[in-house]
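# Starting from these lines, generate the structure:
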Amino acid sequence: MDAYAQLLLLDNESVEFALQTEDVLGAVREAFVLHSRRAGRVFPVVREKLHTGGVFGIKAGDVADQNLLGFKAAGFWPSNRQAGSEPHQATILLINPATGRPQVVLDGNAITTARTGAAGALGLKAFARPDSERLCLFGTGVQAHIQLTYALSTLPDLHDVHYVSYSGEAEPDFEAQFRDRCTIRVAKDRNDAVARSDVIITATPGGQPLFDSAAIQPGTHLTCVGADTAGKRELPPNVLEHARVFVDDMQQAQTIGECQWVNGIKCTEIGDVLEGKVAFERNRDDVTVFDMTGLALQDLTVARLVYQSAISSGKGRTVAWPW
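Below is the predicted model:
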């Protein structure tokens, strides 16, 4: 059968099979560098609230010299929790740029989780103090879990974790997943936990500021995950104005990220640091912020990794998709 008349379908199990940590880190780093070189394009983001209470978005892009083209349709449906299912949902499609024919449809949930966790890890390695020992985590969902997982692998001295749950109460099941790697406990006072931490990770739905700006101490690094839509925020006022701010994409950060709240904020794209275009040397007392909104190029490079793995391993299911 003509290859263009076939479509490969990769479900969550097939996708997770290919998501090895070092490979994902490499693919995400490549995405940031491609963006810095402007060798990969990021198309305007679609991000819209729905009448159902969900938020729907499309992130698309291409890398011309790699014949890589595609998009991710994704969003957040909070009512899914009532049915016992995941509120974040994503589907990725890679397309042949020469013909417009779809090549592979991938479950995007695991890819989104892994590529965002890897981005956070790259930010920690680039901007956080390497001797960071204490971390304050806001959130206990999928993204909070992956961010903490990568943080524990990235910062060798990290051993003490306080977390803030939605209810404010301890979540034993969440703690159990990390107890063999660190001391972890629920924060009794979120501002006190922030003040005692070297690293702060915010991974919530982004409904409102999570702590007081005065709690942040010199030398702290903040990874911000939850602000990905106009009107969302996790940081209080007067944090970005007094920090060294890094982003994955300047325009996205100023439109849908934390940077939307400060007009004209000076920021640097992480790809420029990784590529060596911009030198960064942390002073001991610097407060650094990595405002992550998620690049389409991250989805594409990781999806390509999964696609190539599936081809070589025989994973997935092929269906007829005639012209």
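# Going by C-alpha atoms from here, please, whenever you check contacts or count neighbours.
Will do.
# any idea which helix or strand carries the residue nearest to the spatial centre of the chain?
Centroid-nearest residue in the chain: residue 116, 2.3 Å away (criterion: Cα atoms, centre = their mean). Using DSSP states H and E, residue 116 falls within helix 109-127.
# one more to put side by side:
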Amino acid sequence: MLVIGREDVQKAITMRDAIEAIKRGFILFSQRKAVVPLRVPIKLRENTILFMPGALLEDKSVGVKAVSVCPGNPERGLPLINAVVLLIDGETGRPQALIDGNIITTIRTGAAGGAAAEILARRDSKIALIIGAGVQGRIQLEALKTVRDIELAYVYDINDRKAEKYASEMAERLNTEVKAVKDYEKIISEADIIVTATTSKDPVLKGNLLKKGAHINAIGSYTPEMKELDVDTFSRASIIAVDSKDAVLEEAGEIIEALRRGIIREDALIELGEILSNTELGRKDESEITVFKTVGIAVEDIVVGKLVYERALEKGIGVEVKNFL
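Next up is the predicted model:
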């Protein structure tokens, strides 16, 4: 079995590699060639442990990501979130790899946003607005730069210093102009692509401010209580793409709210894998507003984890544990 840490994951693949892997994963999922049960949560007092299993039927690849969220960890000097991805050979049942799940989650979520923007955002998109200057805010901009020629990115965070640091570091990292803003609502009408990467329980994006032709990647919310987008965003959207219909109906607060209020119907939701399989289902003209809502599904971890494992073998990186079983 191969153990692959954070640095080796980053050596193994590029963002473009991850985006292509994610596209394939979404297509297989929508074609029912992947088995992805809903995540299994276990509560241990204030701690939450999530198990996300899945399998790629054609590849005979099986995987499970275990994620722990422990609010008391920062006081212990430990990370709030810890995760690992276990890959299993579906033919033999033997474990193949144990991979740092934090970096896999970061990369695959960024790649999902990149895949959505590549198929749905206008090709001439130049200006991005990132709401939330955390880890996902960073990787989302990297993914957007991979698929579109972003010339200017604005970033907002409730922590001004965090936004300023983001702007400085990401401008240097991506060789792109990045500006921190305090009143991001003034920027919404200017942005071609907007990313929401927060855990807010109140909408951070007002749909009535969106310019025609805008694309939104809603990345942050993953529980029924969280809502990043308001109902006006959905009422104006021509396309509402999701990673998994079943998952967002259970876990995406803004989708649940829009359905409850009769703003949209379930048949308005289309899985991104369906659009990737048939581009005629995507953007029809330059004035359409498009939305991609993701809560994260295990197929993303498996396709990216599998690619990391294969590239690690090719490059001779990672730590091999012999005679594990």
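# so where in structure 2 does the helix holding residue 116 of structure 1 end up aligned?
Under TM-score structural alignment, helix 109-127 of structure 1 corresponds to residues 102-120 of structure 2.
# The residue nearest to the residue nearest to the centre of structure 1 when sequence neighbours are not counted in helix, strand or coil?
Of all residues not flanking residue 116 of structure 1 in the chain, residue 294 sits nearest, at 6.9 Å (Cα to Cα, 6 or more residues apart in numbering). Counting by DSSP: H, G, I helix; E, B strand; the rest coil, the backbone at residue 294 of structure 1 sits in coil.
# What lines up with residue 294 of structure 1 in structure 2?
Using TM-score structural alignment, the partner of residue 294 of structure 1 in structure 2 is residue 296.
# Same question for residue 251 of structure 1.
So, by TM-score structural alignment, residue 251 of structure 1 is matched to residue 246.
# neighbours around the residue nearest to residue 266 of structure 1 when sequence neighbours are not counted, how many?
Computed as Cα to Cα, 6+ apart, the closest residue to residue 266 of structure 1 that is not its neighbour in sequence is residue 245, at 7.0 Å. Residues lying near residue 245 of structure 1 (other Cα atoms under 10 Å) number 23.
# now the helices for the stretch 151-300 of structure 1?
Remark: helices assigned in the stretch 151-300 of structure 1 by DSSP state H, counting those that start in this stretch are 172-176, 190-195, 250-256, 270-275, 296-313.
# out of those helices, nearest to residue 9 of structure 1?
Judged by Cα to Cα, the one of the helices of the stretch 151-300 of structure 1 that comes nearest to residue 9 of structure 1 is helix 296-313, at 9.7 Å.
# what residues are up against residue 218 of structure 1?
Shown in contact with residue 218 of structure 1 (Cα atoms under 8 Å, 6 or more residues apart in numbering): 284-287.
# go again using 10 Å as the cut-off
195, 198, 243, 283-288 (Cα atoms under 10 Å, 6 or more residues apart in numbering).
# try residue 193 of structure 1
134-137, 161-164, 186-187, 200, 211, 215-216.
# Identify the farthest-apart pair in those residues.
Pairwise distances across the contacts of residue 193 of structure 1 (Cα to Cα) peak at 18.5 Å, for the pair 186 and 216.
# more neighbours, these two?
The residue with more neighbours, out of residue 186 of structure 1 and residue 216, is residue 216; 23 against 20, by other Cα under 10 Å.
# I figured the residue nearest to residue 116 of structure 1 hits residue 253, correct?
Yes: between residue 294 of structure 1 and residue 253 there is a contact under Cα atoms under 10 Å: 9.3 Å.
# how near is the residue nearest to residue 320 of structure 1 when sequence neighbours are not counted to residue 52 of structure 1?
Nearest residue to residue 320 of structure 1, sequence neighbours excluded (Cα to Cα, 6+ apart): residue 6, at 4.7 Å. As defined by Cα to Cα, to the nearest Å, residue 6 of structure 1 lies at a distance of 34 Å from residue 52 of structure 1.
# Between these two, tell me which one has more neighbours.
residue 6 (18 against 9).
# what's near enough to touch residue 318 of structure 2?
By Cα under 10 Å, 6+ apart, the contact list for residue 318 of structure 2 reads 1-9, 12, 97-99, 309, 312.
# Helices of the stretch 1-150 of structure 1, start to end?
Using DSSP H, counting those that start in this stretch, the helices found in the stretch 1-150 of structure 1 span residues 12-18, 21-37, 109-127, 142-154.
# Next one: residue 264 of structure 1 from residue 155 of structure 1, what distance?
From residue 264 of structure 1 to residue 155 of structure 1 the distance is 32 Å (Cα to Cα).
# out of those two, which sits in the more crowded spot?
Under the criterion of other Cα under 10 Å, the comparison of residue 264 of structure 1 against residue 155 puts residue 155 first, with 18 against 9.
# any idea what the more buried one aligns with in structure 2?
Here residue 155 of structure 1 is matched to residue 148 in structure 2, going by TM-score structural alignment.
# same thing with residue 306 of structure 1?
Residue 306 of structure 1 maps onto residue 308 in structure 2, by TM-score structural alignment.
# and its match, how far is that from residue 5 of structure 2?
11 Å.
# overlap in contacts of the two?
Shared contacts of residue 308 of structure 2 and residue 5, defined by Cα under 10 Å, 6+ apart, are found at 99, 104.
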